[in-house]
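**Student:** Okay, here's the prediction I keep looking at, along with the sequence it came from:
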Amino acid sequence: MSDSILKISERDFERLRGFIYQACGINLSKQKKVLVESRLQKRLVAHAMSSFSTYCDYVMNSMEGQAEIVHLIDSVATNKTDFFREPGHFEFLEREALPSFSRLRMPRPFKVWSSACSTGEEPYTLAMVLEEFYNSNPSFEYRIVASDISTKVLEKAVKGVYDERTITGIPMSLRKRYLLRSKNQENPTIRIAPGLRSKVAFKRINLTDSVLEVEPDFDAVFCRNVLIYFDRQTQEQVVRKLLSKLRLGGYLFIGHSESIYHMQLPVKQLRPTVFQRV
């Protein structure tokens, strides 16, 4: 196989579009053809394949290709995130959701699920917020589950190592308490402190699976900036499954570019992108 860029035909692109939609609900537009073509080059090289047609047949029509589906989804999934992204959500947690939970005096930890956690910035932000609340409320306990469809980003999330340039959104007081700096001056990185990393349990979950392998009765579920990749029908199916894992009175957080208006859901809106299960 040569080092030149292999081209994907319209037919094979449509085959992949349909297969990816069935596998994980991601609705790739026709404008994503070049992106798919470029991102899958390494997968063709890995299997010494000389055409996208061969790759499609391998993934879709062979038993051996079943294991490749995870790598296919890893390659095309978009994973853009930041620490304290959409900070109003974390302020709502700190000022309203957590004090409300404490007043209930429930005999269990506050449970939150970061359902599309990408490389880990969201669940580690949640861990900082919850740990700060614990420091002021010693009887408070919490648990964080973080999931994503991509094994590649989950590996990075578990390590908790980030480029130093990514921490600009983290307040200085929290940086001092929860981040460790590398000694590499040429390529400075930070790592989430072990105590905070231990508070987050990571697992792979495909939100479009018929059954979500995660416990019920979460107090808060974050599903931000992932619904935009689904069509309307899939969005509603995913949100209904998320709500089934949320306790009555629990909170659902979605991204500011997303909407669940006109869906018949058991929620009331508290903020533009904050909903409570009723």
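**Tutor:** It's in. Numbering: from 1, shown residues only.
**Student:** use CA for all of it now, contacts and neighbours both
**Tutor:** Noted.
**Student:** Could you check which helix or strand contains Ser210?
**Tutor:** Per DSSP states H and E, Ser210 falls between elements, in no helix or strand.
**Student:** residues touching it, list them.
**Tutor:** Counting by Cα atoms under 8 Å, 6 or more residues apart in numbering, Ser210 makes contact with nothing.
**Student:** Tell me how many other residues crowd Asp3.
**Tutor:** 7 (other Cα atoms under 10 Å).
**Student:** and if you look at Glu86?
**Tutor:** By other Cα under 10 Å, the residues close to Glu86 number 12.
**Student:** Tell me the buried residues in stretch 189-208?
**Tutor:** 189-193, 196-197, 199-200, 202-208 (16 or more other Cα atoms under 10 Å).
**Student:** do stretch 118-137 as well
**Tutor:** For stretch 118-137, using 16+ other Cα under 10 Å, the buried residues are 118-131, 133.
**Student:** Show me the residues you listed that map onto helices.
**Tutor:** Glu121, Glu122, Pro123, Tyr124, Thr125, Leu126, Ala127, Met128, Val129, Leu130, Glu131, Phe133 (DSSP state H).
**Student:** and the comparison structure, right after this:
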Amino acid sequence: MSSPQSQSIFTMPVLVEVGQHDFERSARVLRARAGIVIGNHKHEMAARTLGMRAKALGMGSAKQYLDHLEQNPHSPEWEAFVNAFTINHTAFFREQHHFDILAKFAKSRKKPFSVWCAASSTGEEPYTIAMALRESCPQPDVGVSILATDIDTRAVERAQEGVYSLERVQPIPEGYLKKYFQRGMGRHVGMVRAKSAIRDMIGFQTFNLLSSNWPTDQKFDAIFCRNTMIYFDKPTQTRILERFASMLKPGGLLFAGHSENFTYLTTAFRLQGQTVYELA
């Protein structure tokens, strides 16, 4: 058996051979298509992904698979390729202070009041936004709306269903859980589903933040894009931030992730505090 130094493929078992050149090429392809930057520490994950996707299409090598993608820009396989590299780490009421700020902000704004959740993942974040707005806005059924988008088609489908395990909904206050979720019966025991009171407030769409055609011409009072910009390079982050600015109403808010700092990237926003930015 050859030593690790002499091996031309990754040590993580894969279904087809994946070499260093394949990894570097896949990183370039992913970045060009979705803006997602993957570092060298993602070697094994990329190898596993390329191997599985190539095998699923009956191909014998990662090179053949990547050739297929680049030669067929409209192939449905692009969706599976991008989905495989997205990370859906989210939770209900994650960074609680953001929802407290949103609730207070909503009370000070005129209707219609709208929020864009620009990286909605499997739905925990937009449903939390919906609960916060229902609690803070009089007559939330009138003039209050949420657009929730994500690049991962599977995540959007799960979000639309609004079904979660009891473990996933543990961060939700008990009163909110009883008010806004219905417990499953029979084969659905151990699961809950968001009630129409919050589901009907949200419109879900699949959307790539690098797309030249943004999902709507609507202006928003607030945009949530948390823990997503870290996957883009600095020029891409700046470009997206400036487009966010163009989609906010005067005085609108941008909510960022706890590890994200945009103050040095653009003058379109000023830091309000606690990773909340106001349109300048």
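**Tutor:** Nice, I can see it. Please read all numbers here as calculations on a predicted model, not as lab measurements.
**Student:** Out of the ones in helices among the buried residues of stretch 118-137 of structure 1, name the two that are farthest from one another.
**Tutor:** Glu121 and Phe133 (18.6 Å; Cα to Cα).
**Student:** which stretches of structure 1 form strands?
**Tutor:** With DSSP state E applied, structure 1 shows strands at 110-114, 142-148, 161-163, 179-181, 189-192, 200-204, 218-223, 246-254, 267-271, 274-277, listed in chain order.
**Student:** Quick one: closest of those to Leu28 of structure 1.
**Tutor:** strand 142-148 (18.1 Å).
**Student:** what's the closest one in contact with?
**Tutor:** Contact with strand 142-148 of structure 1 is made by 109-118, 120, 123, 127, 130, 154, 199-206, as judged by Cα under 8 Å, 6+ apart.
**Student:** Any figure for the gap between Ala106 of structure 2 and Pro140 of structure 2?
**Tutor:** From Ala106 of structure 2 across to Pro140 of structure 2, the span is 11 Å (Cα to Cα, to the nearest Å).
**Student:** Need the residues touching each of the two.
**Tutor:** Common neighbours of Ala106 of structure 2 and Pro140 are listed as Leu133 (criterion: Cα under 8 Å, 6+ apart).
**Student:** ok so, going back, between the ones in helices among the buried residues of stretch 118-137 of structure 1, which sits nearest Glu213 of structure 1?
**Tutor:** Pro123 (18.2 Å).
**Student:** isn't the closest one right next to Ala116, touching?
**Tutor:** No - contact between Pro123 of structure 1 and Ala116 fails when scored by Cα atoms under 8 Å: they sit 9.5 Å apart.
**Student:** Could you find the closest non-adjacent residue to the spatially most central residue of structure 1?
**Tutor:** By Cα atoms, centre = their mean, structure 1 has its centre lying nearest to Ala116, at 1.7 Å. Nearest residue to Ala116 of structure 1 in three dimensions, chain neighbours excluded: Asp148, at 4.8 Å (Cα to Cα, 6 or more residues apart in numbering).
**Student:** how deep is the residue mapped onto Val163 of structure 2 from structure 1 tucked in, by neighbour count?
**Tutor:** Counting by TM-score structural alignment, Val163 of structure 2 lines up with Val161 in structure 1. Residues near Val161 of structure 1, counting by other Cα under 10 Å, number 19.
**Student:** mind listing what Val161 of structure 1 touches?
**Tutor:** Each residue near Val161 of structure 1 by Cα under 8 Å, 6+ apart is listed here: Thr189, Ile190, Arg191, Ile192.
**Student:** And those, which is closest to Glu10 of structure 1?
**Tutor:** Nearest to Glu10 of structure 1 among the contacts of Val161 of structure 1 is Thr189, at 41.7 Å by Cα to Cα.
**Student:** Aligned to that closest one, what sits in structure 2?
**Tutor:** Checking TM-score structural alignment: Thr189 of structure 1 goes with Met191.
**Student:** re earlier: for my notes, please list the strands of structure 1 in a markdown table and give distance to Lys32 of structure 1 for each entry.
**Tutor:** Below are those laid out as a markdown table (distance: least, Cα to Cα, whole Å):
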| stretch | distance to Lys32 of structure 1 |
| --- | --- |
| strand 110-114 | 27 |
| strand 142-148 | 21 |
| strand 161-163 | 28 |
| strand 179-181 | 37 |
| strand 189-192 | 32 |
| strand 200-204 | 25 |
| strand 218-223 | 23 |
| strand 246-254 | 24 |
| strand 267-271 | 33 |
| strand 274-277 | 31 |
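**Student:** Please name whichever of these is nearest to Glu68 of structure 1.
**Tutor:** strand 200-204 (15.4 Å).
**Student:** post-alignment, the closest one versus structure 2, mean distance?
**Tutor:** Taking mean Cα distance after the TM-score superposition for structure 1, the mean distance separating strand 200-204 of structure 1 from the aligned residues in structure 2 is 0.6 Å.
**Student:** how about that strand, aligned to which bit of structure 2?
**Tutor:** Aligning strand 200-204 of structure 1 against structure 2 (TM-score structural alignment) gives residues 202-206.
**Student:** any residues touching the matching stretch, and which ones?
**Tutor:** Applying Cα under 8 Å, 6+ apart, the external contacts of stretch 202-206 of structure 2 come out as 126-127, 130, 145-153, 156, 159-160.
**Student:** again, only this time at 6 Å
**Tutor:** Stretch 202-206 of structure 2 is contacted by residues Ile146, Leu147, Ala148, Thr149, Asp150, Ile151, Thr153 when judged by Cα atoms under 6 Å, 6 or more residues apart in numbering.
**Student:** Repeat that for stretch 165-184 of structure 1.
**Tutor:** Counting by Cα under 6 Å, 6+ apart, Phe83, Phe84, Pro188, Thr189, Ile190, Arg191, Ile192, Ala193 sit against stretch 165-184 of structure 1.
**Student:** Looking at those residues, which is nearest Ile69 of structure 1?
**Tutor:** Phe83 (29.3 Å).
**Student:** Give the equivalent position in structure 2 for the closest one.
**Tutor:** Under the alignment defined by TM-score structural alignment, Phe83 of structure 1 is paired with Phe92 of structure 2.
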